[in-house]
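> coords below, sequence missing:
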């Protein structure tokens, strides 16, 4: 059984294509169950974020192309449409890729911490869907341990660099006075909450939080000193916003060109700065064509130069060394699993022989033989069966002078310790 990681991300695929293959939270469980049900796939996990969609699968020999075919079919794309944008990692490379993703080494913002939470969410969803078995379950537990160690032992997370932080930095660069600005945040998830904290620290003049669920918006607004509205109220408040930052899980745009044009007219053409960090996008792409509207997407954030990046790159080199070591440790466990567990095999064989001899001893009692005779038969026969193969192999080892096997047997059965005790 091979391990396979297949996907596309912000490096290999444009935003409009990433939108097409993204899995929303409401779709993810059904999708991973469907993927795991494909012929040749034994285990499955789907990781879908604003920057990537990845499939992790344990696949049977000859089934390596099944995940790619399924991805095309699920999203109703012509077969081959994604081929030039997909990357694939097998076995050890797949494990290394997962470790790098979870530690933020493969992220748009190097070392960003949110991805680990997204990997954990994908894991919990796959567990709930019962699409994981021992190999991938162990890999994911190893992943979380590696990510924790990288965070603890390196300075990969020492500087406040995240998609949310970078969006606020971009706003600072394009809008000189954040303290005089009214900022509209659309969404109430982790990314928007991080943006709200950064904006609160910058002491913006006013903060408006819009969300489909008003209670969530009110909770975030209360924590950050803002004002909450529902998504239906966006047209009434959009004109107040100098800056808009949006990150929802909506499959359709929540801000249209018509809404932005109406807001700019009400603002008397005072410019509006908009950052859309959602995938699929929250803001219609045509908004970029509107005069006085300055729209940036998540792909534009990579153009922001962060002064903390250099220190993170040094930490990333340390993280890669940790990952290399931990990949080898996981692969050693996986190789042992592929070879089988000798302890389990030995116990299984012994239990089979015990049951066979016990059945014969029980039959002796049923034929009227005495209990002492049946017990003697049971003890002698079971002892001979259990010791026959080891005894024969040790005799053969002695004849050919194989001292290593004899010494190993002594350690295995603790004979050296027994002899020491006897001598004492």
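Alright, I've got the coordinates. Just so it is clear, the model here is predicted, and its values are computed rather than measured.
> switch to C-alpha atoms for all contacts and neighbour counts from now on
Will do.
> wouldn't residue 36 be in contact with residue 55 here?
No - applying CA atoms under 8 Å, one finds residue 36 not in contact with residue 55, separated by 10.5 Å.
> show me which of the two is the more surrounded one.
Relative neighbour count places residue 36 above the other of residue 36 and residue 55, with 23 against 20, counting by other CA atoms under 10 Å.
> residue contacts, the more buried one?
Taking CA atoms under 8 Å, 6 or more residues apart in numbering as the contact definition, residue 36 lies against 42, 43, 44, 131.
> A strand includes the second one, no?
Yes - with the criterion set as DSSP: H, G, I helix; E, B strand; the rest coil, the secondary structure at residue 43 is a strand.
> for it, list the residues it contacts.
When contacts are counted by CA under 8 Å, 6+ apart, residue 43 is found next to 36, 56, 57, 58, 59, 131, 132, 133, 136.
> could you dump these to JSON lines with distance to residue 222 and secondary structure?
Shown next, in JSON lines, are the contacts of residue 43 (distance: CA to CA, whole Å; DSSP: H, G, I helix; E, B strand; the rest coil):
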{"residue": "36", "distance to residue 222": "42", "secondary structure": "helix"}
{"residue": "56", "distance to residue 222": "39", "secondary structure": "strand"}
{"residue": "57", "distance to residue 222": "42", "secondary structure": "strand"}
{"residue": "58", "distance to residue 222": "45", "secondary structure": "strand"}
{"residue": "59", "distance to residue 222": "48", "secondary structure": "strand"}
{"residue": "131", "distance to residue 222": "39", "secondary structure": "coil"}
{"residue": "132", "distance to residue 222": "40", "secondary structure": "coil"}
{"residue": "133", "distance to residue 222": "43", "secondary structure": "coil"}
{"residue": "136", "distance to residue 222": "41", "secondary structure": "helix"}
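> okay, now the one to match up with it:
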């Protein structure tokens, strides 16, 4: 069965989320220990971002609370803290959640497209490690197809927003006076911050651990308002500039209390990283905002898109139903029964036709039927055996779909190789 264990910005504070977040270098070790600890886990994808830590699972038991206990122990976190913020979802609820996440309907910033790429990377990593197999592969590709549908048929992702754009909007609402802003980090969020700040007329001082990377970004953006500084000068810079956006992939805080000096001016800092880049502060002249502080702007953005959101949710409900129907259609036993029954019916029809036209005496009907039945049994023996042997292989979906098409066993559209997400059904707005 499909299952999701979710810790997200909706239910768990950032101080706990950053403690269970995993850097890429530790993922394989995590997967290995997880699978060795729980025999009922058949497949798993770990999605770890700044807003969520989620296990997308295929399990053969609903006793997944033990996994929450294991995570608490593995990351040395109080079990009560994790239990207060966990969502446990199964089957259709789990699929609905996966499809919603892929379509950015469950994101802090509604409609942002970054999460789709993050989920694709998480799937790719797990698949390459061997921890994601056929069942999750099916769900992932349907989820990505669903995300593409929603992007093309709703306005959810039009004029796209992101955590970076929401942070900049909040920053602008604070009426900053000076025009130079420090951006630390040259990942996706950092680069977006630079672009948004430039578009609003600010100058940017860009810092990266790799100076060449920062220089390459400046060259790519081709804007003289970008200055580059060495990461070694971080302490001096944070104490001489009032505005700061931080978004690195560091596993620990890069700005600590001992680095901060008393300044005469008010400072506004945004920490958009998880784990957080800036150690929690209580400095009077520093207004520090983290991801979870951006809710007001996020709610406003969501309210403006409520109509499109409802339309998108209807599409997800429809896609979950289609996915379930498609899964049911891939069961090989009904397929075998269907093409054997079709062969039998062809025999019955032809014998009846022959008797009606006088080609065959009705007294011979039973003997002829037995002969034809034996002939078709021999003819269908190999296909029947082959289909039974390949039903657990990843390629079986493609083979089954084409057998259905070859024998004309379905009255509806066939999904050509769903692993490539080549086709999707048009959403009926009335849900029919």
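Happy to help now that I have it. As the structure is a prediction and not an experimental result, all values here were calculated from the model.
> sorry, back to before: nearest to residue 165 of structure 1, of the contacts of residue 43 of structure 1?
Compare each of those with residue 165 of structure 1 using CA to CA and the shortest gap goes to residue 56, at 29.4 Å.
> ok, the spatially most central residue of structure 2 to residue 27 of structure 2 distance?
With distances taken as CA atoms, centre = their mean, residue 119 lies nearest the centre of structure 2, 3.5 Å away. Separation of residue 119 of structure 2 from residue 27 of structure 2 (CA to CA, to the nearest Å): 14 Å.
> quick check, residue 35 of structure 1 in contact with residue 70.
Yes - applying CA under 8 Å as the test, residue 35 of structure 1 and residue 70 come out as touching, 7.0 Å apart.
> and those two? which has more neighbours close in?
It is residue 35, of residue 35 of structure 1 and residue 70, that has more neighbours when counted by other CA under 10 Å, with 24 against 15.
> where exactly do the helices run in the stretch 251-400 of structure 1?
In the stretch 251-400 of structure 1, the segments counted as helices under DSSP state H, counting those that start in this stretch are 257-266, 309-339, 342-366, 371-400.
> okay if I get those helices as JSON lines plus mean neighbour count and distance to residue 176 of structure 1?
As requested, the helices of the stretch 251-400 of structure 1 are arranged in JSON lines below (neighbours: other CA atoms under 10 Å; distance: least, CA to CA, whole Å):
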{"stretch": "helix 257-266", "mean neighbour count": "17", "distance to residue 176 of structure 1": "19"}
{"stretch": "helix 309-339", "mean neighbour count": "16", "distance to residue 176 of structure 1": "23"}
{"stretch": "helix 342-366", "mean neighbour count": "14", "distance to residue 176 of structure 1": "68"}
{"stretch": "helix 371-400", "mean neighbour count": "13", "distance to residue 176 of structure 1": "81"}
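> what do residue 36 and residue 55 of structure 1 both touch?
residue 44.
> which one of the contacts of residue 43 of structure 1 has the most neighbours?
Using other CA under 10 Å as the contact criterion, the top neighbour count among the contacts of residue 43 of structure 1 goes to residue 57, which has 29 neighbours.
> in what helix or strand does the residue mapped onto residue 18 of structure 2 from structure 1 lie?
Alignment of residue 18 of structure 2 against structure 1 is given by TM-score structural alignment, with residue 19 as its counterpart. Element membership for residue 19 of structure 1 (DSSP states H and E) is helix 15-21.
> and that helix, what's buried?
15, 18, 19, 21 (16 or more other CA atoms under 10 Å).
> now the helices for the stretch 101-250 of structure 2?
Taking DSSP H, counting those that start in this stretch as the criterion, the stretch 101-250 of structure 2 carries its helices at 114-129, 134-153, 163-173, 188-199, 211-221, 234-238.
> out of the ones you listed, which is closest to residue 351 of structure 2?
Evaluated over these, closeness to residue 351 of structure 2 peaks at helix 134-153, with 42.8 Å, by CA to CA.
> in structure 1, which residues correspond to the closest one?
Per the alignment by TM-score structural alignment, helix 134-153 of structure 2 matches residues 134-153 in structure 1.
> now do the matching stretch: distance to the chain's middle.
For stretch 134-153 of structure 1, the separation from the chain centroid amounts to 10 Å (computed by CA atoms, centre = their mean, to the nearest Å).
> with structure 2 overlaid, report how far it is off on average.
Plainly put, stretch 134-153 of structure 1 ends up 0.7 Å away from its match in structure 2 on average once the two are laid over each other (mean CA distance after the TM-score superposition for structure 1).
> ditto for stretch 322-331 of structure 1
After superposition onto structure 2, stretch 322-331 of structure 1 lies on average 0.8 Å away from the residues it aligns with, using mean CA distance after the TM-score superposition for structure 1.
> hang on, the earlier thing: can you redo the helices of the stretch 251-400 of structure 1 as JSON lines with distance to residue 201 of structure 1?
Conversion of the helices of the stretch 251-400 of structure 1 to JSON lines gives the following (distance: least, CA to CA, whole Å):
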{"stretch": "helix 257-266", "distance to residue 201 of structure 1": "27"}
{"stretch": "helix 309-339", "distance to residue 201 of structure 1": "21"}
{"stretch": "helix 342-366", "distance to residue 201 of structure 1": "58"}
{"stretch": "helix 371-400", "distance to residue 201 of structure 1": "72"}
